[in-house]
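1. turn this into a structure:
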Amino acid sequence: MSTLKTYTITGTSFEGSLVFKYDLNGSLQSYELDGELNDVQKKWLYNGRFPFNEVGIRTFMSINNFTVHGGELDLSFDHFWDAYAFKVGKKPMAANIWKRMSKADKIAALTGIKPYDAHLRRHLQREKANPTTYLNQRYWENEWNKY
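-> Down below sits the predicted model:
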């Protein structure tokens, strides 16, 4: 699980919604269509307007027929707990640490999980740190790609 910004787009010209999910670098990670687009709408969307990066969402924000919802990150402790995927140690202690962290540190901690996990896959003899240790010792600040 990774930290994604989710945008839901609804419009007066089609039934349903478009859902775009971007990583913290603004790269599209998934796209869902709830409903159907007609041929004209498909041509419009896929002819240079498809938002492959988060900046492309601005196109939809500037058109009166569309409403864009979302764009917020899930910085809840439960999201961290699920993303870290090593549910050992004292969950309440980790939750207390998380509660005291700044928004910037929460984002950094969440985005640091993936490189840390990749490092552990390259070094199988190392065990994953408990979530409280990861948070207390700020593991996300290590440059895991160099080890």
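2. contacts and neighbour counts: CA atoms only from here.
-> Noted.
3. could you count how many residues lie near A104?
-> For A104, the neighbour count with other C-alpha atoms under 10 Å is 9.
4. give the contact list for Y31.
-> L18, V19, F20, K21 (C-alpha atoms under 8 Å, 6 or more residues apart in numbering).
5. now swap in K128 and tell me
-> Residues near K128 by C-alpha under 8 Å, 6+ apart: F86, D117, L120.
6. just the element for the second one, please.
-> Applying DSSP states H and E as the criterion places D117 in helix 103-122.
7. can you name the element that comes right after that helix?
-> As assigned by DSSP H and E, the chain's next helix or strand after helix 103-122 is helix 131-136.
8. helices or strands up against that next one?
-> Packed against helix 131-136, as judged by 3 or more C-alpha pairs under 8 Å, 6 or more residues apart in numbering; DSSP states H and E, are the following elements: helix 91-100.
9. tell me the angle of the helix it packs on relative to helix 103-122?
-> Relative orientation of helix 91-100 and helix 103-122, computed by axes from the mean of the first three to the mean of the last three C-alpha atoms, to 10 degrees: 130 degrees.
10. and helix 91-100, what does it pack against?
-> helix 77-84, helix 131-136.
11. and this one, so I can compare the two:
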Amino acid sequence: MKKYMLTSVLFTGTVVFVYNAEGWLVGFDNSAEFSDDQHLWLIKNLPLKLGVIEPWSKKIKGTLKEVPMDLSFDVFWETYGKKINRLRTEPLYKKLDDTAKALAIMRVKPYQTYCKNNNRGIADPEKYLRNGYYDTDWSKER
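-> Sure, this is the predicted structure:
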């Protein structure tokens, strides 16, 4: 998941864009002060793919900054939601490199959706990490 913050001389405030691992826009937060025309332009011209956001930001005289992802254990713990065996889970999480931590967080929701759609129980977070369930792209599993 990648997050970018946009500022510009053309408006006050910021716009934040969030992209998933495949580079698709999955969310944005508009806390900028826009005119009606600017709002309409933004909605009609949203940078839907990560590859177009930088050239897009130059069109509007914007400054684009990547916001680092929070890879803390607490973020993983809250995202996973099944709060069992924290004392055994936290050391497993801390041993992961940053790429694995990002995957572990980003793939929680697709994993839980997969389990729900297939009438399966969700593994304890310790098992999710120990067995590398985060290495599977659950959005492509049936």
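12. where does the TM-score land?
-> Once superposed, the chains reach a TM-score of 0.78 (TM-score structural alignment, normalised by the length of structure 2), with 140 aligned residues with a C-alpha RMSD of 2.6 Å.
13. columns distance to W140 of structure 1 on top of the contacts of Y31 of structure 1, output as a markdown table?
-> Shown next, in a markdown table, are the contacts of Y31 of structure 1 (distance: C-alpha to C-alpha, whole Å):
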| residue | distance to W140 of structure 1 |
| --- | --- |
| L18 | 33 |
| V19 | 29 |
| F20 | 27 |
| K21 | 23 |
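14. would you list the helices and strands packed on helix 91-100 of structure 1 in CSV and tack on mean neighbour count and distance to A108 of structure 1?
-> Converted to CSV, these look like this (neighbours: other C-alpha atoms under 10 Å; distance: least, C-alpha to C-alpha, whole Å):
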stretch, mean neighbour count, distance to A108 of structure 1
helix 77-84, 17, 11
helix 131-136, 18, 11
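15. out of the ones you listed, which is closest to D34 of structure 1?
-> helix 77-84 (24.5 Å; C-alpha to C-alpha).
16. superposed on structure 2, what's the mean shift for the closest one?
-> Compared with structure 2 after fitting, helix 77-84 of structure 1 deviates on average by 1.1 Å (mean C-alpha distance after the TM-score superposition for structure 1).
17. about what we covered before: got the buried residues for the helix holding D117 of structure 1?
-> 105-114, 116, 119-120 (16 or more other C-alpha atoms under 10 Å).
18. just stretch 134-147 of structure 1 next, same as before
-> For stretch 134-147 of structure 1, burial by neighbour count (16+ other C-alpha under 10 Å) applies to Y134, L135, Y139, W140, W144.
19. ok, so of those residues, who is nearest E127 of structure 1?
-> Y134 (11.9 Å).
20. what's the counterpart of D70 of structure 2 in structure 1?
-> Using TM-score structural alignment, the partner of D70 of structure 2 in structure 1 is D74.
21. what is the neighbour count of the aligned partner of N96 of structure 1 in structure 2?
-> In structure 2, N96 of structure 1 lines up with P91, judged by TM-score structural alignment. Using other C-alpha under 10 Å, the number of residues around P91 of structure 2 comes to 12.
22. P91 of structure 2 and D29 of structure 2, how far apart?
-> Distance of P91 of structure 2 to D29 of structure 2, computed by C-alpha to C-alpha, to the nearest Å: 33 Å.
23. quick one on the thing from earlier: and the match of D70 of structure 2, which of the three is it?
-> Following DSSP: H, G, I helix; E, B strand; the rest coil, D74 of structure 1 is assigned to coil.
24. run a quick neighbour tally on it.
-> Residues near D74 of structure 1, counting by other C-alpha under 10 Å, number 17.
25. what's the mean gap between the helix or strand T63 of structure 2 falls within and the aligned bit of structure 1?
-> Element membership for T63 of structure 2, per DSSP H and E: strand 62-67. Comparison of strand 62-67 of structure 2 with structure 1 after fitting gives an average deviation of 2.3 Å (mean C-alpha distance after the TM-score superposition for structure 1).
26. state the distance from the residue most central in space within structure 1 to K106 of structure 1.
-> The residue lying closest to the centre of structure 1 (C-alpha atoms, centre = their mean) is L4, at 1.5 Å. Distance, L4 of structure 1 to K106 of structure 1, using C-alpha to C-alpha: 13 Å.
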